[in-house]
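# predicted model and sequence follow; I will ask about them next.
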Amino acid sequence: MDDITHEPFGSLRPVPPAGMPLPGQLVLETADLLTARDHLSRFLWPHTVIPTARRPQVAFRHCSASIGQVSMHALHYGAAVQIEAHPDDSYLFLVLLHGAGTLSQDGFTGPLNPQIIRAMNPTGPATMRFVAGEVNLTLRIPSTLLHGWLEETTGQRVPAPVYFEQHSDPGTGNAPGLRRFLHFLCSEFEQRTAGIVSSPTVCRQLERTLISLVMMELPHNHSAALDAERTGPAPGYIRNVEQYIRSNADQPVTLRDLAGIAGVSERTLQAGFRRFRQTTPMEYLRDYRLDLAHQGLLAGAVGGRSVTDIALTCGFNHLGKFAKCYRARFGETPSETRRRALTTTI
């Protein structure tokens, strides 16, 4: 426990304390542990911290950066310490960059090293022990982000809070994609110019990518459901909406109406259709109406039905928009389809 280890972090070379991540994002340096505790409790879980060696050489350093609502914290205490943390409504994820340590929570105790990202669930207190000179990178992700991502991805309400599983050191490490992505983010924040992380639009996408990697690469109690969603059929709420569209294509229909039929939020419905149908609910409705109109023009030409009559019957009230969408889908105007049908039947 007292030996300093040097292990790779993703594709990073070993990181000494003097070269800890996010150097340009310094928040606090102090030689007082109480000051460090009070300061860091405002950013992470409330906690106590005590030195575990005589005459501790405290050299606390905290650098921090945020991607949306996700915050990253590079931490160095200098001295060997023990931390007792009490959860709030967030998850913490810790990867050691330099040194050695252990994490204990919910009856599990495991080593901390740069090959493993450890999760701390908001279910009970966690104890961390760090040797002198240790450096770590800790992520804080609000529970609402993880649960919102899970609901949007599966299209179902989350039946139970996410609980990340703890495991012994597998030797080869875990979550390689997540570790590489963290390395990339830290590198971006270290640029002289803020680069892509200065764009709010890009940061929203980076936040989503980060959460996706956490949820897909770290095992938890919903991992099996995510695996099933990737390979299984579309959930029932999507099929219900499709049936409703087929039965009511001629009626005024809004996204809110479809979400009500599905029993999920509009955002979840949109995500479900993109995932399983590679389109959106309203695009699915539009294309179904266009297909009906196409069939109607082919079959109704002999009966003398006009393009306008068929368009209105299929739920299109804006004839100019109907003609534009129709041509984009079928490569000809509605009138051309009608004339072609007449020529074929004569």
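Yes, it's here.

# going by C-alpha atoms from here, please, whenever you check contacts or count neighbours.
Fine.

# quick one: name whatever helix or strand follows the longest helix seen in the chain.
When the chain is parsed with DSSP state H, its longest helix is helix 281-300. Counting by DSSP states H and E, the next helix or strand C-terminal to helix 281-300 is helix 307-313.

# so how far is that next one off the chain centroid?
43 Å (Cα atoms, centre = their mean, to the nearest Å).

# for that helix, name the packing helices and strands.
helix 281-300, helix 319-330, helix 334-345 (3 or more Cα pairs under 8 Å, 6 or more residues apart in numbering; DSSP states H and E).

# can you say which of these is packed in most?
helix 281-300 (a mean of 19; mean count of other Cα atoms under 10 Å).

# so which elements touch the longest helix of the chain?
Against helix 281-300 (3+ Cα pairs under 8 Å, 6+ apart) you get helix 236-248, helix 255-262, helix 266-277, helix 307-313, helix 319-330, helix 334-345.

# report the angle between the axes of the longest one and helix 266-277?
Right, helix 236-248. 90 degrees (axes from the mean of the first three to the mean of the last three Cα atoms, to 10 degrees).

# turn the helices and strands packed on helix 307-313 into CSV, columns for distance to residue 93.
Shown next, in CSV, are the helices and strands packed on helix 307-313 (distance: least, Cα to Cα, whole Å):
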stretch, distance to residue 93
helix 281-300, 36
helix 319-330, 48
helix 334-345, 57
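
# for residue 162, find the nearest of these.
helix 281-300 (28.3 Å; Cα to Cα).

# now that closest one against helix 319-330, angle please.
Using the same axes, to 10 degrees: helix 281-300 against helix 319-330 is 90 degrees.

# can you pull out the strands in the chain?
For the chain, the strands defined by DSSP state E cover 26-30, 47-51, 60-67, 70-76, 81-85, 90-98, 101-105, 108-112, 117-120, 126-130, 135-142.

# next, format the ones you listed as TSV and append mean neighbour count and distance to residue 266.
Output for these, formatted as TSV (neighbours: other Cα atoms under 10 Å; distance: least, Cα to Cα, whole Å):
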stretch	mean neighbour count	distance to residue 266
strand 26-30	15	39
strand 47-51	18	39
strand 60-67	20	25
strand 70-76	22	24
strand 81-85	19	38
strand 90-98	23	25
strand 101-105	20	37
strand 108-112	17	40
strand 117-120	24	31
strand 126-130	22	37
strand 135-142	22	22
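
# what about versus this one:
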Amino acid sequence: MTVSAYPGGAAGPATLLSKRQVCRTRSLEVIRENLGTVFYPARVDPADRHGERPASLLAAAGGRDLTVGLLWFGSDMLIDPGALGAYHVNVPVSGSVASECGGRQSIATVRRGAVFTPRDHTVLPRWSKDAAQICVKIRKSAVEAELEALLGRPVAGDVDFELGFDLGTAQAQSWLGVLRVVLDELDRPGSLLESSPGYRHHLELALITGLLCTQPHRFRAELIAEQPPARPRTVKRVLELIESDPRATHSLAGLARHAGVSARRLQVAFRETLQTTPMAHQRRVKLDHARAELLAGGHSTADVAYRWGFSNPGRFAAYYREVYGECPSDTLRRLT
């Protein structure tokens, strides 16, 4: 699926984040004020200062480490926020946006996004009148803490992401898949994203980790390189953590941080000692507890799935059938 096919679609970008509108206005002053509140204070200048402008649209929602928004001007604009103080990804859903950061230049389109770094001057000298972008602001400390957890060592300096973001690669499509989930969840009233801080944090980490593993920067080769196996003691630490609170959902980086090794080393250690991965083992522990609840009776399949951290009952059923050779509903029927 290409970026142009989603999230814009035939209905246009106004269908994105439709429940999260911040403002829709012809006033440049109002759009500047709201941009400064949601994202960054910025100079916002129209190419034609005297012509009639359509209403600009800003929709956005913020979490602990990320703010995700949709921005549309409807006329050619210059946007100059200066140094952002955060990492930032723009994913166009229509049109094109000339993008500059620290002297680097790129044209953002539906096939090529842009990734901006915190300390370099950012400017968008031409935001075309037909351009709408999904904008993802990521807290600087969150990116760097996740990188350190994945590498298993401290990191000095900013992550020097390349500016141009090729959205057509398989890795980028995986990252966009997580972004689509976030957008869908934000537009679903009463979603797990709203009710569960842990689930929200898990998706935020997935976007951060995915960006670090997908977009070129000076640490990426080390992130994706083969790692020597960790000592079995590190595996034992992770097993003990998962068993101590099986309802908790840990990220790979969080498990590696607890074990005191990089995420890659932990994955190698699990493969060599248990022939599985840390995340697959965590899921199996949750499945075992979920099955015990189903066998005890008195709970619906959906209730059990949500209680053990499976937000999608269909996916829970697929995992369950793969491990136990029957659907959760089959387990319940055998009790009647």
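Here it is on my side, so go on. Computed from a predicted structure; not experimentally measured.

# can you list the strands of the first structure in a markdown table and add distance to residue 324 of the first structure?
Shown next, in a markdown table, are these (distance: least, Cα to Cα, whole Å):
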| stretch | distance to residue 324 of the first structure |
| --- | --- |
| strand 26-30 | 55 |
| strand 47-51 | 62 |
| strand 60-67 | 41 |
| strand 70-76 | 43 |
| strand 81-85 | 61 |
| strand 90-98 | 49 |
| strand 101-105 | 60 |
| strand 108-112 | 60 |
| strand 117-120 | 52 |
| strand 126-130 | 60 |
| strand 135-142 | 45 |
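
# among those, which is nearest residue 238 of the first structure?
That would be strand 135-142 among the strands of the first structure, by Cα to Cα, at 28.6 Å.

# relative to the second structure, which residues correspond to the closest one?
On the basis of TM-score structural alignment, strand 135-142 of the first structure is assigned to residues 132-139 in the second structure.

# now swap in stretch 336-344 of the first structure and tell me
Going by TM-score structural alignment: stretch 336-344 of the first structure matches no residues.

# list of residues touching stretch 17-28 of the first structure?
60-65, 74, 76, 98, 133-135, 137, 186-187, 189-190 (Cα atoms under 8 Å, 6 or more residues apart in numbering).

# how about stretch 207-219 of the first structure?
By Cα under 8 Å, 6+ apart, stretch 207-219 of the first structure touches 67-70, 145-146, 149, 164-165, 174-175, 177-178, 181, 223, 226.

# among these, name the buried ones.
67-68, 70, 145-146, 149, 164, 174-175, 178, 181, 223, 226 (16 or more other Cα atoms under 10 Å).

# distance to residue 217 of the first structure added to those residues, as JSON lines?
As requested, these are exported to JSON lines (distance: Cα to Cα, whole Å):
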{"residue": "67", "distance to residue 217 of the first structure": "19"}
{"residue": "68", "distance to residue 217 of the first structure": "20"}
{"residue": "70", "distance to residue 217 of the first structure": "17"}
{"residue": "145", "distance to residue 217 of the first structure": "16"}
{"residue": "146", "distance to residue 217 of the first structure": "13"}
{"residue": "149", "distance to residue 217 of the first structure": "14"}
{"residue": "164", "distance to residue 217 of the first structure": "11"}
{"residue": "174", "distance to residue 217 of the first structure": "8"}
{"residue": "175", "distance to residue 217 of the first structure": "5"}
{"residue": "178", "distance to residue 217 of the first structure": "7"}
{"residue": "181", "distance to residue 217 of the first structure": "12"}
{"residue": "223", "distance to residue 217 of the first structure": "9"}
{"residue": "226", "distance to residue 217 of the first structure": "11"}
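
# related to what we said a few turns ago, just how off-centre is the match of strand 135-142 of the first structure within its chain?
The answer for stretch 132-139 of the second structure is 11 Å, by Cα atoms, centre = their mean.

# same thing with stretch 52-71 of the second structure?
16 Å.

# ok, stretch 88-95 of the first structure next?
Counting by Cα atoms, centre = their mean, stretch 88-95 of the first structure comes out at 15 Å from the chain centroid.

# what do you get for stretch 56-75 of the second structure?
On Cα atoms, centre = their mean, the centre of stretch 56-75 of the second structure falls 15 Å from that of its chain.

# span of it from start to end?
Stretch 56-75 of the second structure has an end-to-end distance of 9 Å (criterion: Cα to Cα, to the nearest Å).

# any residues touching it, and which ones?
Taking Cα under 8 Å, 6+ apart as the rule, stretch 56-75 of the second structure contacts 13, 16-18, 20-26, 31, 35, 38-39, 46-47, 53-55, 127-139, 142, 186, 200-201, 204.

# quick check: residue 46 of the second structure vs residue 222 of the second structure, distance?
43 Å.

# middle-most residue in the second structure, spatially?
residue 207 (2.4 Å; Cα atoms, centre = their mean).

# now which residue in the first structure aligns to that one?
Checking TM-score structural alignment: residue 207 of the second structure goes with residue 210.

# run through the helices of the stretch 151-300 of the second structure in chain order.
170-186, 192-195, 197-214, 220-224, 232-244, 252-259, 263-274, 278-296 (DSSP state H, counting those that start in this stretch).

# what's the mean distance for the third one versus the first structure?
Once the two are superposed, helix 197-214 of the second structure sits an average of 1.0 Å from its aligned residues in the first structure (mean Cα distance after the TM-score superposition for the first structure).
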